[in-house]
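Q: give me a 3D structure for the following:
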Amino acid sequence: MKAYLLYEAGGPDKLVLGGTKRPALQSGEVLVKVKAISINPADAIYRNSPAFIAHIFGQEWPVILGWDIAGEVVEKAENTAGFEVGDAVFALLQKARGYAEFVAVNTELLANKPNNITFEEAAAAPMAGLTAWQPLVHGMTIKTGNQIFIHGASGGVGHYAVQIAKYLGAQVIATSSAKNRNFVLSLGADKHIDYQTENFWEVMSDVDFVFDTIGGETLEHSIDVIKSGGTIISIIPMTDERLKAKAQEKNVNLSLWGLQVNGDDLRAFADLMAKGILKSYLTKTYPFAEMAAAHTQIETRRTVGKIALIV
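A: Okay, the predicted model is just below:
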């Protein structure tokens, strides 16, 4: 099968399209013929970091990156009840290996692709979608009418977060650049703030929740606008202990949320996609041969919604 092989960490040019063996199935796994994959900022971070690659693969080289896939089941092992050959599925992979024509996936991680979405839209959802879903659904106690402030609302994670927050009944205030204002409002945001021209901490106060995808000064100023007893969840690692002390002094719950690979969450997300409540917005779709271009785009950190590749 064809796959993108990474022989050493580095830039997008280090991803080499070559041939390798199809994965052998173990109990509980199905073989998925990949129809589409999506690229996340994490893909580029791992590609460029020997330490991160070693964390997943040990001393194995070359490696195959890629966490988000959608495709069709073409073979199954034992203990795979609930999925049959021919099923359209998508998944967030536990240990990458998604940049390939075929991938072995444990059925615990699989979700059926809703009939009303494309393979590209399905592939776009797992990592970014669950990165938004888990903090908002499991980490917050959002009730109808609560205000939530979402940073980076036009990005991959942010655009799902706006939709999830509206589904949960929240009043959504969201930031992006002015050029993405209409897009963010179309997702369901009730108010938009242009982070390039407005200081949000000067025009906001007493929000119930903050979902942070930016970190740094944005996170620090978020503490200024949240009410006592409110909750801030960031997906950006925090190294400044001063922020934790500031949050504690104001009686604000501040925490970091790391993505957990969870098939139950993905299937819940898929159910809302099937109902048209959640949607993947693709700003661009690339052919499989243009992997380097897709990585170059995601590294700009200016991607609106998601990007996907057709395999």
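
Q: all contacts plus neighbour counts: C-alpha atoms, from now on.
A: Will do.

Q: so how far is the longest strand seen in the chain from its chain's centroid?
A: Looking across the chain with DSSP state E, the single longest strand is strand 29-39. Offset of strand 29-39 from its chain centre (Cα atoms, centre = their mean, to the nearest Å): 16 Å.

Q: show me what counts as buried in the helix or strand just after that strand.
A: Proceeding C-terminally, strand 29-39 gives way to helix 41-47 as the next helix or strand, assigned by DSSP states H and E. Neighbour-count burial for helix 41-47 flags 41, 43-47 (criterion: 16 or more other Cα atoms under 10 Å).

Q: farthest pair within these?
A: Greatest spatial distance in the buried residues of helix 41-47: Pro41 and Arg47, 10.0 Å, computed using Cα to Cα.

Q: what sits against Trp67?
A: Contact analysis of Trp67 by Cα atoms under 8 Å, 6 or more residues apart in numbering lists 38, 43, 91-98, 127.

Q: again, but for Ala170
A: 142-148.

Q: quick one: which of these has the most company?
A: Among the contacts of Ala170, the one with the most neighbours (other Cα atoms under 10 Å) is Ile148, at 26 neighbours.

Q: so which strand or helix has it?
A: Secondary structure assignment for Ile148, by DSSP H and E: strand 147-150.

Q: helices and strands around that strand, which ones?
A: If you count contacts as 3 or more Cα pairs under 8 Å, 6 or more residues apart in numbering; DSSP states H and E, strand 147-150 packs onto helix 156-167, strand 171-176, strand 207-212.

Q: and the nearest residue to Ile310 once chain neighbours are set aside, how many neighbours does it have?
A: Spatially, and ignoring its direct neighbours in sequence, Ile310 is nearest to Ala36 (4.6 Å; Cα to Cα, 6 or more residues apart in numbering). By other Cα under 10 Å, the residues close to Ala36 number 29.

Q: quick one: residues contacting Ala36.
A: By Cα under 8 Å, 6+ apart, the neighbours of Ala36 are 69-71, 119-120, 123, 308-311.

Q: out of these, which end up buried?
A: For the contacts of Ala36, buried by 16+ other Cα under 10 Å: 69-71, 119-120, 123, 308-311.

Q: farthest pair within these?
A: Farthest apart among the buried ones among the contacts of Ala36 by Cα to Cα are Gly71 and Ala308. That separation is 13.0 Å.

Q: need the three-state assignment for Lys246.
A: Using DSSP: H, G, I helix; E, B strand; the rest coil, the structure places Lys246 in helix.

Q: same question, the one 5 residues further on
A: Following three-state DSSP, the label given to Asn251 is coil.

Q: that one and Ile226 touch, don't they?
A: No. Taking contacts as Cα atoms under 8 Å, Asn251 lies outside contact range of Ile226: 9.9 Å.

Q: one more, for comparison:
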Amino acid sequence: MKAVVIRRYGSPEVLQYEDVEQPKIQPEQLLIKIHASSVNPIDWKIRKGMLSLLTGNKFPMILGFDVAGEVIAVGSQVTRFQPGDSIYGGTGFPGGAYAEFAVVSENLVAPKPTNLTYEEAAVVPLAALTALQALREQGNIQAGQAVLINGAAGGVGIFAVQIAKALGAEVTGVCSTKNLDFVKSLGADYLIDYKRQDFTEGTAQYDIIFDVVGKRSLSTSKRVLKPNGVYITTLPTPEIFVQGILTAFIPGQKAKFIIERLNTQDLVYLKDLIEAGKIRVVIDRTYPLAELAAAHTYSETERTVGKIAIAISS
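A: Here you go, the predicted model:
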């Protein structure tokens, strides 16, 4: 099968498009023909070696987490899927989605939303699960609360705005000037142009600040966070780790970080929201698998609006 592999950590040039052996399924796994995948920041962070303590140095390595495709074969212990099913979900750590085929556990995928193409479905899992779990589990979001999304036009941000609205929150989206109308179209009630205004210096206060881009901290956000508010980030820095431990045992404001957990139940929940029209998918650009290096280069600019899709097979 065709796949993109790396044999060392480095720049986008280490991504090589070549023939590799097709994986074999275990009893609890599905063999999937991948029609599409996507690019998430964690993909190029792994490629650069930024997470080498977790990923190790066992090469060649196939990166990529998000998948949407068709079930080709099922293991003897699989009960929820059969060949021919259209699914979406993920491969789990450390990846394997940048290929024509992959094996995945059945508890990491769900039926594909019926109103999405494979490319659209492939950009949902990691980003939307991160948004959902941050708001619902770390933030304990409640209807009527004031929620600020810093980085509202990005891959996770677009889902965070829409999920917060679906859960009944009042949403403020922080983005650049050129994306204000776009974020408003996602359902944001209020908008802040970060090029003109620092949200930490405003007068409004929030129950939840979800810092998708990891540019702030609890310390810099305390003034605009309500007394029992929660600051959540996607970047588990040493500072947020320490703040998280300290605030866990002290009444008042909390600091938390989110690490997405791939699971069928939440994928089905997102599928229902998508099919109900409460979440729409936004793709900035689509690249063929052979041009994955260009896709990584674009993602690293951190100026994408929505997600980057990778078309793999028809």
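
Q: which one of the contacts of Trp67 of the first structure has the most neighbours?
A: Ala91 (32 neighbours).

Q: so it makes contact with Gly66?
A: No. Contact between Ala91 of the first structure and Gly66 fails when scored by Cα under 8 Å: they sit 11.0 Å apart.

Q: so how far is Tyr281 of the first structure from Asp68 of the first structure?
A: Using Cα to Cα, to the nearest Å, Asp68 of the first structure is found at 15 Å from Tyr281 of the first structure.

Q: more neighbours, the two?
A: More crowded of Asp68 of the first structure and Tyr281, by other Cα under 10 Å: Asp68, with 28 against 21.

Q: now do the same for that one: its match in the second structure.
A: Matched by TM-score structural alignment, Asp68 of the first structure corresponds to Asp66 in the second structure.

Q: if we can go back for a sec, got the buried ones among the contacts of Ala36 of the first structure as CSV, with distance to Gly28 of the first structure and secondary structure columns?
A: Listed next are those as CSV, based on distance: Cα to Cα, whole Å; DSSP: H, G, I helix; E, B strand; the rest coil:
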residue, distance to Gly28 of the first structure, secondary structure
Ile69, 18, strand
Ala70, 18, strand
Gly71, 17, strand
Phe119, 23, helix
Glu120, 25, helix
Ala123, 21, helix
Ala308, 28, strand
Leu309, 27, strand
Ile310, 27, strand
Val311, 25, coil
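
Q: in contact with the most far-flung residue of the first structure relative to its centre, which residues?
A: In the first structure, the residue that sits farthest from the middle, by Cα atoms, centre = their mean, is Glu249; the gap is 31.8 Å. For Glu249 of the first structure, the contact set (Cα under 8 Å, 6+ apart) is empty.

Q: residue nearest the centroid of the second structure?
A: Centroid-nearest residue in the second structure: Ala127, 1.6 Å away (criterion: Cα atoms, centre = their mean).

Q: that residue contacts Ala134, correct?
A: No. The pair Ala127 of the second structure and Ala134 fails to qualify as a contact (Cα under 8 Å) at a distance of 10.7 Å.

Q: between Asn251 and Ile226 of the first structure, which has more neighbouring residues?
A: Ile226 (27 against 16).

Q: so what's that one up against?
A: 205-210, 252.

Q: and Asn262 of the first structure, by the same measure?
A: Counted by Cα under 8 Å, 6+ apart, Asn262 of the first structure has contacts Leu109.

Q: map it across to the second structure for me.
A: By TM-score structural alignment, Asn262 of the first structure lines up with Asn263.

Q: how near is that match to Thr247 of the second structure?
A: 28 Å.

Q: next up, the contacts around whatever residue of the second structure lines up with Gly86 of the first structure.
A: Mapped onto the second structure by TM-score structural alignment, Gly86 of the first structure lines up with Gly84. By Cα under 8 Å, 6+ apart, the residues touching Gly84 of the second structure are 70-72.

Q: closest to Gln22 of the second structure among the residues you listed?
A: Closest approach between those and Gln22 of the second structure, by Cα to Cα: Ile72, at 12.3 Å.

Q: which helix or strand contains the match of Gly86 of the first structure?
A: Using DSSP H and E, Gly84 of the second structure maps to neither a helix nor a strand.

Q: for Lys112 of the second structure, see how far away it is.
A: Taking Cα to Cα, one finds Gly84 of the second structure at 12 Å from Lys112 of the second structure.

Q: could you do Asp207 of the second structure as well?
A: In terms of Cα to Cα, Asp207 of the second structure sits 33 Å off from Lys112 of the second structure.

Q: kindly report the same for Pro288 of the second structure.
A: From Pro288 of the second structure to Lys112 of the second structure the distance is 21 Å (Cα to Cα).

Q: so between the two, which is more surrounded?
A: In terms of neighbours (other Cα under 10 Å), Lys112 is the more surrounded of Pro288 of the second structure and Lys112; the figures are 23 against 15.

Q: residues in contact with that one?
A: Contacts for Lys112 of the second structure (Cα under 8 Å, 6+ apart) come out as 68, 86-88, 121, 271.

Q: distance to Asn57 of the second structure and secondary structure added to those, as CSV?
A: Formatted as CSV, the contacts of Lys112 of the second structure follow (distance: Cα to Cα, whole Å; three-state DSSP):
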residue, distance to Asn57 of the second structure, secondary structure
Ala68, 28, strand
Ser86, 34, strand
Ile87, 31, strand
Tyr88, 29, strand
Ala121, 31, helix
Lys271, 36, helix
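
Q: and which of the residues you listed is nearest Lys215 of the second structure?
A: Scanning those for proximity to Lys215 of the second structure, where the rule is Cα to Cα, the winner is Ala121, at 28.3 Å.
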